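K.L.:
Here's my sequence, what's the structure:
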Amino acid sequence: MSYAILRMQKVKGNMTGIGKHLDRSYDGSDSIPENANIDNTKNNIHWDKNGTAYTQSEWTAYTKENTFTKRVNQEIKERYTQDKKIRKDAVKCIEYIMTSDHQKMVEIFSDQKTAQEWIKDNKVFLESIYGKENIVSIHLHLDEQTPHLHATVTPLTEDGRLSAKDYINGKKVLREQQTMYAEIMEKYGMERGEKGSTAKHTRPRAYRKQQIDRNR
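P.N.:
Next comes the predicted model:
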């Protein structure tokens, strides 16, 4: 049985680096990481906040004027309604990685209908927690060894606050998200990892480094 892998990290401060990785672009040009297969980057798919899908070339052109940093800050500017100034160390967005082991993901993406259903179920999962309005962008990376989705969400509340704590406050909430995600992924032959496991959580950046090292 394969495991449903759900990883997240809070994003603060300078967002240029993470934007380059997610968008695979910067200032209208390609920005491809070392562990990616440049020949497959053209197969990546990106979705904007409205759910509109873009090819990689379309997204590269789009992000020249709509950088990751601009997209996140624009969401906050338009929907933050509090008088209190946002702190410099505030969590501006949360990044998720959604995937499974290599064999399982290759199996899913070997059938177009199954792959589309898997992508849809991941979107439903995010919307159930954050609402459609908080999803800034979603990225399907098919140029790395294992197909996976990235998603970024702004932790804006219905009353106009910027509060990551309202969505991911503590280990209990994160465990609940892991369980909920695994339940959605069951139909693809995935299961949840052991609850209370002593295995160390791999942050997204560390996960990406592992993929780079593995492919060297």
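
K.L.:
alpha carbons only for contacts and neighbour counts from here, please
P.N.:
Noted.

K.L.:
And the longest helix seen in the chain, how far out from the chain middle?
P.N.:
Criterion DSSP state H: the longest helix present in the chain is helix 112-130. Helix 112-130 sits 12 Å away from the centroid of its parent chain (CA atoms, centre = their mean, to the nearest Å).

K.L.:
Proceed likewise with the subsequent sequence, for comparison:
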Amino acid sequence: MIVARMQKMKAPNLIGIGNHNRRRIENHSNKDIDLSRSHLKYDLVGRAYNYKTDIEKYINENKASPRAIRKDAVLVSEWIISSDTAFFKDLDEDQTASFFRSARAYFGQKYGDQNIRYAQVHMDENTPHMHLGIVPFTKDKRLSAKTVFDRQALQTIQEDFPKYLKEGGFDIERGQEHSNKKHLTVDEYKKLKDRTELKNLKEIEQELNGKNQVSQSELKKLKKEYGDLEQGYDGLVAKVISADKEFKVKESDLTRFGYRENHEIEKKPVLLKRGYSVVKTSDLEQLEKAASFSLLATKKYDKENTRKIVLERQLENEKALTKDLSERLKQTHKQLNSVQKKLDSFIEKFTDQWSFAKEYVKQAFGKNLDGVYAGFQEKQQEKQQKTSRKASRDDLSR
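P.N.:
Modelled structure (predicted):
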């Protein structure tokens, strides 16, 4: 089957990919590279010696807009063109070169031959492949990878590219049709390929299922922590409301400590005793009671005023805790969303890896795993439905 995978390259990416494609470094992270065979590489166009400098120059000289290129713009859409080892096994060196020339011609006809700035063929790895760099210019010379290689364009390439090669005499087929699955990266593909050569299908399935269970347990743990935070938040809100009500009650109690209206007290001076006066016994008793009440009211007022201050401070503390908890809730929501995305990505990758393993075993041993795969899909759908139902129940409970 044909391998045609695209990745977007921005200005900083061009330095690293240029060094890799042209084999300018000796210490490669890719251990499949046989440096003793690196001299067999060749470029079918040879228009970019220094990828970043030469490609930026080409864009600036040909773009329609006088404005500078955005720093985050996609400068090159790089296609990796290849097939499986069995396909190249039946081709000699000239036929292999003809295959890559045909692939370059297809993209040149569709997207402009001059826009292909490099077509580097590598023969020093397990499987021959070509890095094809296309500057995504529209017909009116706008730099727009989203426009040139939109979803429709990618689907058309997957349909037409293998037909074009087949018409050229190559026994090649397209990949799985109507697939929305994310492609594996080069490193992921090579790691999976190595694992399938060392492990049987059952071991791979057990390993991937184990990873899925870990992801599910992490999600369950985070959801429990989120529920505990929400419960604590509700408790704090209730305490704040209770403290506010209690404060208002005490405040109304303090207003009742007003002094009653005084009536006029009769008093007469005492002869020969300056500073003394004679008052009625009933008035004296009234004054004594008023003084006692006033002293008691003052003490109670001081006590309630102190309690009021304490309650105000407690209320401020509760508000601060509520604000802090609100921030923690937001962060937990983000964590939950992140875990859910990772889980979805893992399930998607797991399905892709299963497809690869199934094809590998079918080709290697001639076994038909359609029944096994169908059973796996049913189990996977059941897991996803259970997860969706649980998430719905959690949302309703909240």
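
K.L.:
if we can go back for a sec, helices or strands up against the longest helix of structure 1?
P.N.:
Other helices and strands packing on helix 112-130 of structure 1, by 3 or more CA pairs under 8 Å, 6 or more residues apart in numbering; DSSP states H and E, are helix 102-109, helix 171-185.

K.L.:
With distance to S29 of structure 1 and mean neighbour count as extra columns, can I get those helices in CSV?
P.N.:
Below are those laid out as CSV (distance: least, CA to CA, whole Å; neighbours: other CA atoms under 10 Å):
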stretch, distance to S29 of structure 1, mean neighbour count
helix 102-109, 27, 16
helix 171-185, 35, 16
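
K.L.:
Now render the ones you listed as CSV, adding distance to T152 of structure 1.
P.N.:
Listed next are those as CSV, based on distance: least, CA to CA, whole Å:
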stretch, distance to T152 of structure 1
helix 102-109, 21
helix 171-185, 16
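
K.L.:
and of those helices, who's closest to Y130 of structure 1?
P.N.:
Ranking those by proximity to Y130 of structure 1 (CA to CA) places helix 171-185 first, at 11.7 Å.

K.L.:
matching residues in structure 2 for the next helix or strand after the closest one?
P.N.:
Downstream of helix 171-185 of structure 1, the first helix or strand assigned by DSSP states H and E is strand 190-191. Counting by TM-score structural alignment, strand 190-191 of structure 1 falls onto residues 172-173 of structure 2.

K.L.:
Nearest to A199 of structure 1, out of the helices and strands packed on helix 112-130 of structure 1?
P.N.:
It's helix 171-185; of these, that one is closest to A199 of structure 1 (CA to CA) at 13.6 Å.

K.L.:
what's the closest one packed up against?
P.N.:
Helices and strands touching helix 171-185 of structure 1, by 3+ CA pairs under 8 Å, 6+ apart, are helix 112-130, strand 190-191.

K.L.:
Make JSON lines from the ones you listed and add distance to R24 of structure 1 and mean neighbour count to it.
P.N.:
Putting these into JSON lines (distance: least, CA to CA, whole Å; neighbours: other CA under 10 Å) gives the following:
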{"stretch": "helix 112-130", "distance to R24 of structure 1": "19", "mean neighbour count": "15"}
{"stretch": "strand 190-191", "distance to R24 of structure 1": "28", "mean neighbour count": "20"}
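
K.L.:
Looking at these, which is nearest to D213 of structure 1?
P.N.:
Between D213 of structure 1 and these, the tightest spacing by CA to CA is seen for strand 190-191, at 25.7 Å.

K.L.:
Can you find the partner of D150 of structure 2 in structure 1?
P.N.:
Aligned partner of D150 of structure 2 by TM-score structural alignment: N169.

K.L.:
From R205 of structure 1, how far off is its match?
P.N.:
Here N169 of structure 1 is placed at a distance of 21 Å from R205 of structure 1 (CA to CA, to the nearest Å).

K.L.:
swap in K77 of structure 1?
P.N.:
Using CA to CA, K77 of structure 1 is found at 27 Å from R205 of structure 1.

K.L.:
Same check on T55 of structure 1?
P.N.:
Using CA to CA, T55 of structure 1 is found at 24 Å from R205 of structure 1.

K.L.:
ok, now L22 of structure 1?
P.N.:
Relative to R205 of structure 1, L22 of structure 1 is positioned 12 Å away (CA to CA).

K.L.:
Compare the two and say which is more crowded by neighbours.
P.N.:
Ranked by neighbour count (other CA atoms under 10 Å), L22 of structure 1 and R205 place L22 first, with 23 against 12.
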